[in-house]
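1. Pasting the sequence and the predicted model now:
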Amino acid sequence: MPCKVLHVSEAFGGGIVSSLYSFADSTPEIDHHLLVCERQDQPLSKDLSARFSSISGMRRGFVGAVIDIRRKVEEVEPDFVHLHSSFAGVYGRMAGIDPSRLVYSPHGFSFHRRSANPALRGIYFVAEKMLSSRSAAFAGVSLKEVELAQRMNPRTRSVFIPNTTDFDHGPIRHFENDGHAHVVSMGRLCPQKDPGFLLQILKRLPAGVRDKFTFTWVGGGDEQMTAALKAAGVHVTGWVNHAEAHAYLAECDLYLHVAAWEGFPMTVIEAAALGRPIIVRNISAFSGFDLPADALVDSPAAAAERLGAWVDSPDARSGTYDMIGNIRDICSKDRQRAALSDLYRAGLA
């Protein structure tokens, strides 16, 4: 009998969707099942049945979610229940399931949310620490997540499971300096993705430099932020499907990732697979990977300076090209498959 894994997610949208797709695609020998809260802005895709043997909806709220998790566990009888995102991590670890069958992946710890006040972030941390012993393993999608999990509970196994993508690796797109570059950023317009960071960059670009760029934000969300971006000259696409988002990414000259916190962003992985030069905000998701310094920015001022150099100087672009190979290596399909296979096999030993 194949190993059975029930994946549970309360936040089934954005990068978690892509992450779960890649988990299932990387390990076809495993019998994958899915229990999720469907989001209105991202209905369940019709191709889920090709990846998951069963798909069920989960109610929002603690009581309903715990009941649904317990029922699905009784139905599927999985070897492992893999909890994805913070709320699923709470619900699953409080559902009375044998901890030896639980694996937890937060895809970005809740106590890293800069939009929350310090007191609330402290509560999130205490909750994570208290629940840290109620699982067989912690599966982080970044080295920083793994480090934090080990510090919270050294006795619980912590492993790095890289995100990856099913995109084929394309050739590196070297920018031909014709005096104009198209820059794309992507994600829900919300505090986590921090479009305000992009607005601060734009304010710091000298007029002559600003004219050399076209900026596009792929995604939708907060209406006030949408209006602010448009007023700053950014094209905001609103909600688009995955194929349309992929097309924007495939056509850009540079991918600029400005999120305030992440697990490990799927959009960066997809940009690397497509061979697009990349600059990222230097957040904890990228810690420990020895990425090119020229592809990392710590502030809007540094980002504005980097963009100005990038559009004018081939030497300033080398790090953004090197970033492509770095991300492809870290987030390879082979690495993800080996890590997942070891994770589940160790639990069955």
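-> Now that the structure is in, tell me what you want to look at. Just so we're clear, the structure is a prediction, and the values are computed from it rather than from any experiment.
2. from here on, contacts and neighbour counts on C-alpha atoms
-> Will do.
3. Leaving out the residues flanking it, which one is nearest to Gly319?
-> Asp294 (4.9 Å; C-alpha to C-alpha, 6 or more residues apart in numbering).
4. In this structure the one you found contacts Thr320, no?
-> Yes. With contacts counted by C-alpha atoms under 8 Å, Asp294 reaches Thr320, the gap being 6.7 Å.
5. neighbour count winner among these two?
-> Thr320 (25 against 19; other C-alpha atoms under 10 Å).
6. What distance do you get for that one to Arg188?
-> 24 Å (C-alpha to C-alpha, to the nearest Å).
7. which stretches of the protein form helices?
-> 15-26, 62-76, 86-93, 118-131, 143-152, 195-204, 207-210, 223-231, 242-251, 266-273, 300-312, 318-330, 333-348 (DSSP state H).
8. Other residues contacting the third one?
-> If I follow you right, that is helix 86-93. With C-alpha atoms under 8 Å, 6 or more residues apart in numbering as the test, helix 86-93 has contacts from 8-11, 62, 65-66, 69, 83, 99, 102, 104-110, 131, 134-135.
9. quick one: contacts for the residue nearest to Gly319?
-> Per C-alpha under 8 Å, 6+ apart, neighbours of Asp294: Ile279, Arg306, Ala316, Arg317, Ser318, Gly319, Thr320.
10. joint contacts of Asp294 and Thr320?
-> Ile279.
11. one step back: so of the contacts of helix 86-93, which ones are in strands?
-> The strands, defined by DSSP state E, take in Val8, Ser9, Leu83, Leu102, Tyr104, Ser105 from the contacts of helix 86-93.
12. and the last one, how many residues sit next to it?
-> By that I understand Ser105. 25.
13. Need the max-distance pair from the ones in strands among the contacts of helix 86-93.
-> Farthest-apart pair in those is Ser9 and Leu102; separation 13.3 Å (C-alpha to C-alpha).
14. And these two? Which one has more around it.
-> Legend: neighbour count by other C-alpha under 10 Å for Ser9 and Leu102, higher for Ser9 (28 against 23).
15. how near is that one to Leu34?
-> 8 Å.
16. Report the central residue of this structure.
-> Pro265 (3.3 Å; C-alpha atoms, centre = their mean).
17. wait, what's in contact with the residue lying closest to Gly220 once chain neighbours are set aside?
-> Nearest non-adjacent residue to Gly220, counting by C-alpha to C-alpha, 6+ apart: Gly238, 4.0 Å away. With contact taken as C-alpha under 8 Å, 6+ apart, Gly238 is in contact with Val218, Gly219, Gly220, Gly221.
18. residues contacting Ala285?
-> So Ala285 contacts Ser142, Leu143, Lys144, Glu145, Trp261, Glu262, Gly263, Phe264, Pro265 (C-alpha under 8 Å, 6+ apart).
19. could the residues you listed be laid out in CSV, adding distance to Asp166?
-> Below are the contacts of Ala285 laid out as CSV (distance: C-alpha to C-alpha, whole Å):
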residue, distance to Asp166
Ser142, 19
Leu143, 22
Lys144, 24
Glu145, 23
Trp261, 24
Glu262, 20
Gly263, 19
Phe264, 16
Pro265, 15
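20. before we go on, here's another structure to hold up against the first:
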Amino acid sequence: MKILHVVEAWHGGIASYVDALIRAQMGQGHQVVLAADSQMLAADPRDLPCAIDSYPASRNPARFPAVRATLAIILARHAPDIVHVHSTFPGVYTRFPHALHPRIIYTPHGWSFLKKDSPAWVRWGYGRVERWLASRARVVMCMSFEELNRARALGIDPDRLTMIHTGINDCFAEAINSNQAAGVQGDRGLNIGFFGRLDYQKGADLLPALADRLATDSTLHVFGSEVRGRRPLQPHPRIRRYGWVAHEALAAHMVSMDVIIIPSRWEGFSLTALEALRAGVPIIVSNLTSLSEVVVHGYNGLIMHDFSAEHLAGLLVGLSIQDCRRMGHNARRVFQEAFTFDRFHRQVMALYQAVLSD
């Protein structure tokens, strides 16, 4: 099978998602090509095993015809059987005004009309465009039940919709198990992890007020940096900053946490949650996102039912080390049963085969 992946941004969850798919697909003997903006790739260089073709991504509507023309040349050059398009703008480039390929699978990676930092009229417009373009994809592949249900509510044809929860490789099992066994069990404050961009979407604005309300022997460990134009996180005696760390080092940092907080206002389906479950660490998520789909409250984590620093602090203050160990054990079990990469990859390839045989 010849597969072409089309991306715009190449960082964070999308890069990890597509990178893992490419490696697994090539490992099965498929021919895989990545179409991406060369400047985006340069910002996150990876030793990708596939062929790479570049195109000039742009969010300026006046540039869309030129971007589309370049992508049409790439498709003609490689003649893929399947075109898997990732995120909003590649979805526009490849489907407006008509589909560039008869077998496009579109993964939105978080619907544009759910982004709460956009005005209501802009979100309304995004929704109308997504509904219109949905008919120009063979399949719209959602990453969560929230994405699926929102697409149905928008009026997208349910026959074009499918949902596949993401999975990730379990490549740190031995280290995770040994670190958990050696975990400190005595009375002490919590090590609380926050992993991600320090922006409005991720709920980073809650962190200062949260730190003020934590027990004095607890520490909030923040991995990530501010996005351009955002007010920097001010120093605080209960906050320890690490900046961005290499992806390969994340597992070791996660294992050292007692609990990981993901207070996002919206998400497609955050890999941070799955990485935490894989590490055997309970997570606290907001009820505003699809991440509540992976948490059974009190079993493998907790769900915020009020989006505020006060409520989040109350959940954390009520946790003991023993609670975290118990829920962490269950978190690891949930990952192994529901979110492994093998399961995810099998479902994606089955979808590709179904589209090819349709």
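-> Everything's here; your move. Computed from a prediction, not measured in an experiment: that's the story for all the values here.
21. how about the strands in the stretch 151-300 of the second structure?
-> Secondary structure of the stretch 151-300 of the second structure (DSSP state E, counting those that start in this stretch): strands at 161-163, 191-195, 219-223, 239-243, 259-262, 283-286.
22. out of the ones you listed, nearest to Tyr352 of the second structure?
-> By C-alpha to C-alpha (comparing all of those), the closest turns out to be strand 161-163, at 12.0 Å.
23. so the closest one corresponds to what in the first structure?
-> Per the alignment by TM-score structural alignment, strand 161-163 of the second structure matches residues 158-160 in the first structure.
24. Neighbours of Thr88 of the second structure, how many?
-> 19.
25. Distance-wise, check the residue located most distally from the centre of the first structure relative to Ile55 of the first structure.
-> Distance from the C-alpha centroid of the first structure, by C-alpha atoms, centre = their mean, peaks at Gly208 (34.2 Å). Separation of Gly208 of the first structure from Ile55 of the first structure (C-alpha to C-alpha): 53 Å.
26. Give the aligned equivalent of His235 of the first structure in the second structure.
-> Match for His235 of the first structure (TM-score structural alignment): Arg240.
27. Map Ala303 of the first structure onto the second structure.
-> Matched by TM-score structural alignment, Ala303 of the first structure corresponds to Leu312 in the second structure.
28. May I ask you to confirm that its match is in contact with Leu210?
-> Yes. Checked against C-alpha under 8 Å, the pair Leu312 of the second structure and Leu210 is within contact range at 7.2 Å.
29. Which one of these two is surrounded by more residues?
-> Neighbours per residue, other C-alpha under 10 Å: of Leu312 of the second structure and Leu210, the larger number sits with Leu312, 26 against 21.
30. How many neighbouring residues does Ile186 of the first structure have?
-> To be clear, residue 186 of the first structure is Met; Ile isn't right here. Neighbours of Met186 of the first structure using other C-alpha under 10 Å come to 24.
31. which non-adjacent residue is nearest the aligned residue in the second structure for it?
-> Using TM-score structural alignment, the equivalent of Met186 of the first structure in the second structure is Phe195. Leaving aside its sequence neighbours, Phe195 of the second structure sits nearest to Phe223 (C-alpha to C-alpha, 6+ apart; 4.8 Å).
32. aligned partner of the one you found in the first structure?
-> Match for Phe223 of the second structure (TM-score structural alignment): Val218.
33. check contacts around its match.
-> Val184, Ser185, Met186, Gly187, Val236, Thr237, Gly238, Trp239, Val240, Ala245, Tyr248.
34. What residues does Ala339 of the first structure make contact with?
-> So Ala339 of the first structure contacts Val159, Phe160, Ile161 (C-alpha under 8 Å, 6+ apart).
35. roughly how far apart are the nearest residue to the match of His235 of the first structure once chain neighbours are set aside and Leu206 of the second structure?
-> Of all residues not flanking Arg240 of the second structure in the chain, His221 sits nearest, at 4.9 Å (C-alpha to C-alpha, 6+ apart). Distance, His221 of the second structure to Leu206 of the second structure, using C-alpha to C-alpha: 14 Å.
36. now swap in Met40 of the second structure and tell me
-> For Met40 of the second structure, the distance to Leu206 of the second structure - C-alpha to C-alpha - is 30 Å.
37. Ala249 of the second structure now?
-> For Ala249 of the second structure relative to Leu206 of the second structure (C-alpha to C-alpha), the value is 25 Å.
38. Counting neighbours, what do you get for the alignment partner in the first structure of Tyr17 of the second structure?
-> When the first structure is aligned by TM-score structural alignment, Tyr17 of the second structure is paired with Ser19. Neighbourhood size, Ser19 of the first structure [other C-alpha under 10 Å]: 22.
39. Pretty sure Thr164 is one of the things Ser19 of the first structure touches, is it not?
-> Yes. Here Ser19 of the first structure lies in contact with Thr164, judged by C-alpha under 8 Å, at a distance of 7.0 Å.
40. Enumerate residues external to stretch 46-66 of the first structure that contact any of its residues.
-> Contacts of stretch 46-66 of the first structure (C-alpha under 8 Å, 6+ apart): 10, 21, 24-25, 31-38, 68-69, 91-92, 94-95.
41. Pull out the buried residues from these.
-> Among the contacts of stretch 46-66 of the first structure, those classed as buried by 16 or more other C-alpha atoms under 10 Å are 10, 21, 24-25, 31-38, 68-69, 91-92, 95.
42. so what corresponds to Leu206 of the second structure in the first structure?
-> Match for Leu206 of the second structure (TM-score structural alignment): Phe197.
43. Do I have it right that its match meets Pro300?
-> Yes. Phe197 of the first structure is in contact with Pro300 according to C-alpha under 8 Å; the separation is 6.3 Å.
44. so which of the strands of the stretch 151-300 of the second structure gets nearest Ala79 of the second structure?
-> Nearest to Ala79 of the second structure, of all the strands of the stretch 151-300 of the second structure, is strand 161-163, at 24.8 Å by C-alpha to C-alpha.
45. which outside residues touch the closest one?
-> Val139, Val140, Met141, Cys142, Met143, Ser144, Phe145, Leu148.
46. Quick one: these as JSON lines, columns for distance to Glu174 of the second structure and neighbour count too.
-> Shown next, in JSON lines, are the contacts of strand 161-163 of the second structure (distance: C-alpha to C-alpha, whole Å; neighbours: other C-alpha atoms under 10 Å):
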{"residue": "Val139", "distance to Glu174 of the second structure": "38", "neighbour count": "22"}
{"residue": "Val140", "distance to Glu174 of the second structure": "37", "neighbour count": "26"}
{"residue": "Met141", "distance to Glu174 of the second structure": "33", "neighbour count": "25"}
{"residue": "Cys142", "distance to Glu174 of the second structure": "32", "neighbour count": "25"}
{"residue": "Met143", "distance to Glu174 of the second structure": "28", "neighbour count": "22"}
{"residue": "Ser144", "distance to Glu174 of the second structure": "29", "neighbour count": "23"}
{"residue": "Phe145", "distance to Glu174 of the second structure": "32", "neighbour count": "17"}
{"residue": "Leu148", "distance to Glu174 of the second structure": "35", "neighbour count": "21"}
